[in-house]
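Undergrad: below is the sequence, then the predicted model.
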Amino acid sequence: MQKKRVLSGIRATGRLHLGNYLGAIKGMIALQENPEYETLYMVADLHSINTPYDTKTFQSDVRGVVLDYLSAGLNPSKSTIFIQSQVHEHVELSYLFSSVLTVARMLHLPTYKDKLKENPENANMAMLYYPVLMAADILIYKADAVPVGDDQLPHLEVAREVARKMNEKYGT
């Protein structure tokens, strides 16, 4: 039986905390220990730059998430643990995916609208592009499951839409 592939990640916005553990890492560890799954866990550093961040501490924040993953129990002999920006194909594929999505579609996403309402001075193109990059994160690994919070569900729908449109356009 082929294992189901699971992809998950946490943004590198500082050291992880109890909320990260209870909301994500605890479940990541459980999936890692289940022999039915192949688990891929990333430090989503590219997703971290769509909101204000400290350029002086960013690289140490990225390393800190890796260390926190390991100290919490993610095991590199059982899971693939990687830093998103170190896999250049994420950005390359997301650029191709952007050709099948409209700006209007991205502007209508509730997550973007909420962020824009909360903090209009920090609205940038990376924030608008976030779901396209997330689609690349998911589709590059052909993930069967992507555990996310409710706020990310519209982004999963964008990934499905991208997959459908790319398949229609390129016959794959």
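TA: It's in. Numbers count the residues shown, from 1 in each chain.
Undergrad: only C-alpha atoms for contact and neighbour calcs from this point on.
TA: Will do.
Undergrad: just how off-centre is the helix or strand hosting residue 104 within its chain?
TA: Using DSSP states H and E, the element containing residue 104 is helix 103-107. Here helix 103-107 is found 19 Å from its chain centre; the criterion is CA atoms, centre = their mean, to the nearest Å.
Undergrad: stretch 57-72 too?
TA: 16 Å.
Undergrad: tell me the buried residues in that stretch?
TA: 58, 61, 62, 63, 64, 65, 66, 68, 69 (16 or more other CA atoms under 10 Å).
Undergrad: on that earlier part again, and the helix or strand following the helix holding residue 104, what's buried?
TA: Moving toward the C-terminus from helix 103-107, the next helix or strand (DSSP H and E) is helix 110-118. Residues 111, 112, 116 are the ones in helix 110-118 that count as buried (16+ other CA under 10 Å).
Undergrad: next one for the comparison:
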Amino acid sequence: MTDPMTTPADPALESAADDASELIEQSNSEASLSRTIARSDEIEADLPVHPERYRMLTGDRPTGFLHLGHYFGSLANRVRMQDLGVETYVLIADYQVIYDRDGVGDLQNNVLNAVIDYLATGIDPQRTTIFAHSALPGLNQLLLPFLSLVTDSELRRNPTVKDELAGSTRPMSGLMLTFPVHQAADILFCKANIVPVGKDQVPHIEQTRLVARRFDERYGRVNPDEPVFPQPAALLSAAPAILGLDGTKMSKSKGNVIELRMSADETAALLKKAKTDSDRHITYDPTGRPEVSNLVLLTALCSGRTPEEVAAEIGDGGGGGLKKAATEAINGHLEPIRARRRELEQNLDHVRQVIRDGNERAAAVADQTLSEVRQAMQMVY
């Protein structure tokens, strides 16, 4: 049997690899982004008509409690996709916790609380598969063949890896270096063909497409009519950017977030400290008045109105009037979610069973995919 790792390089494959690498590097270019946006728009239009065509993978790193940024940025969209009838997988990326830190922290509680937030916001475990990274040996075994399909320099050009290299004062772990390929395994194990991301994450999807394409080029197919892996598309998020209460990037470490688990009183106290400005007339101007506009936006999202309508209603009410409106809208919107959350906190056996059931379903999918990979690689003995 010929070993593809030791035979002379195929110029055609090298050319395809070079083209794919160039695509990753240029994925933030205006032309590439325009194509990605156009494809995303096409998918969004088709989703309500043909939801059965799509399988979505998304997830979170369990490092703490989920907050309003998570809710409007991703959780609400997951419920929307689920309700449309899209086959949905939600990953709790517990292995990613150790990419850039020495320990896992309060991982057990973080995972349980993530699932509680999922269920409280409307994610249905009968229609959405919720699973943990570490519980799927078949998914993680995909790392080995996938790593053979990328180069060290390609990994180091990935935006997340580059940021880690540039911003960390400690040596980067080998696991962090493999992050782009691990993410490809997350997406491809279930053959997801859409992944909701922001524009800054498009290079991650291009990396996954590259892995899928190279696997087909190098190892071939089990079914002659289709590759083992689809090339997933980025489903660009339409969620507006939400700042923290201090006007900077929302971050749990800064304490500038409203967590879904917080009480109405805790939320009100945080909003009283939120940053505004000295102009009493409230307007929606994200560029000129980011802090004020952020509270206007949150109020609008939680009350089902436009930011312009909210700003006009508050008018000359000043920062005090804005904070009062924001508090009422946010607490009103979150009240049923918090009530459901309290019920789930009293029934952790159910929460753990949701994870176990999801792990079992996802593991069966991962094992089937790994079996196809081994067949394509002629490793079934």
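TA: On my side now, so go ahead. Keep in mind the model is a prediction, meaning the values are calculated, not measured.
Undergrad: give me the TM-score for these two chains.
TA: Remark: TM-score between the superposed chains equals 0.92 [TM-score structural alignment, normalised by the length of the first structure]; 171 aligned residues with a CA RMSD of 1.6 Å.
Undergrad: how about the secondary structure of residue 103 of the second structure?
TA: coil (DSSP: H, G, I helix; E, B strand; the rest coil).
Undergrad: list the contacts for it?
TA: Residue 103 of the second structure sits next to no residue when contact means CA atoms under 8 Å, 6 or more residues apart in numbering.
Undergrad: residue 93 of the first structure now?
TA: Residue 93 of the first structure neighbours (CA under 8 Å, 6+ apart): 136, 140.
Undergrad: repeat that for residue 78 of the second structure.
TA: Residue 78 of the second structure neighbours (CA under 8 Å, 6+ apart): 88, 123.
Undergrad: ok, residue 125 of the second structure next?
TA: Contact analysis of residue 125 of the second structure by CA under 8 Å, 6+ apart lists 119, 354, 358.
Undergrad: hang on, the earlier thing: give me the subset of the buried residues of stretch 57-72 of the first structure lying in helices.
TA: Judged by DSSP state H, helices contain the following of the buried residues of stretch 57-72 of the first structure: 58, 61, 62, 63, 64, 65, 66, 68, 69.
Undergrad: burial of residue 40 of the first structure, as a residue count?
TA: By the criterion of other CA atoms under 10 Å, residue 40 of the first structure has 21 neighbours.
Undergrad: biggest separation within the ones in helices among the buried residues of stretch 57-72 of the first structure, which pair?
TA: 58 and 69 (16.7 Å; CA to CA).
Undergrad: can you give me the strands for the first structure?
TA: Ranges of strands in the first structure, per DSSP state E, are 4-11, 37-44, 79-83.
Undergrad: and the shortest one, how far from the second structure on average?
TA: Between strand 79-83 of the first structure and its aligned stretch in the second structure, the superposed structures give an average distance of 1.0 Å (mean CA distance after the TM-score superposition for the first structure).
Undergrad: counting by contacts, list what that strand packs against.
TA: strand 37-44 (3 or more CA pairs under 8 Å, 6 or more residues apart in numbering; DSSP states H and E).
Undergrad: packing partners of the helix holding residue 104 of the first structure?
TA: helix 125-140.
Undergrad: what does the helix it packs on correspond to over in the second structure?
TA: Counting by TM-score structural alignment, helix 125-140 of the first structure lines up with residues 174-189 of the second structure.
Undergrad: one more: stretch 79-99 of the first structure?
TA: Taking TM-score structural alignment, stretch 79-99 of the first structure hits residues 128-148 over in the second structure.
Undergrad: which non-adjacent residue is nearest residue 122 of the second structure?
TA: Excluding its sequence neighbours, the residue lying closest to residue 122 of the second structure (CA to CA, 6 or more residues apart in numbering) is residue 79, at 6.0 Å.
Undergrad: pretty sure the one you found is touching residue 127, no?
TA: No: Residue 79 of the second structure is beyond contact range of residue 127, at 10.1 Å (criterion: CA atoms under 8 Å).
Undergrad: look at these two and report which has more neighbours.
TA: Counted by other CA under 10 Å, residue 79 of the second structure and residue 127 do not tie: residue 79 has more neighbours, with 19 against 14.
Undergrad: how far away is residue 145 of the first structure from residue 156 of the first structure?
TA: Look at residue 145 of the first structure and residue 156 of the first structure: by CA to CA, to the nearest Å, they are 10 Å apart.
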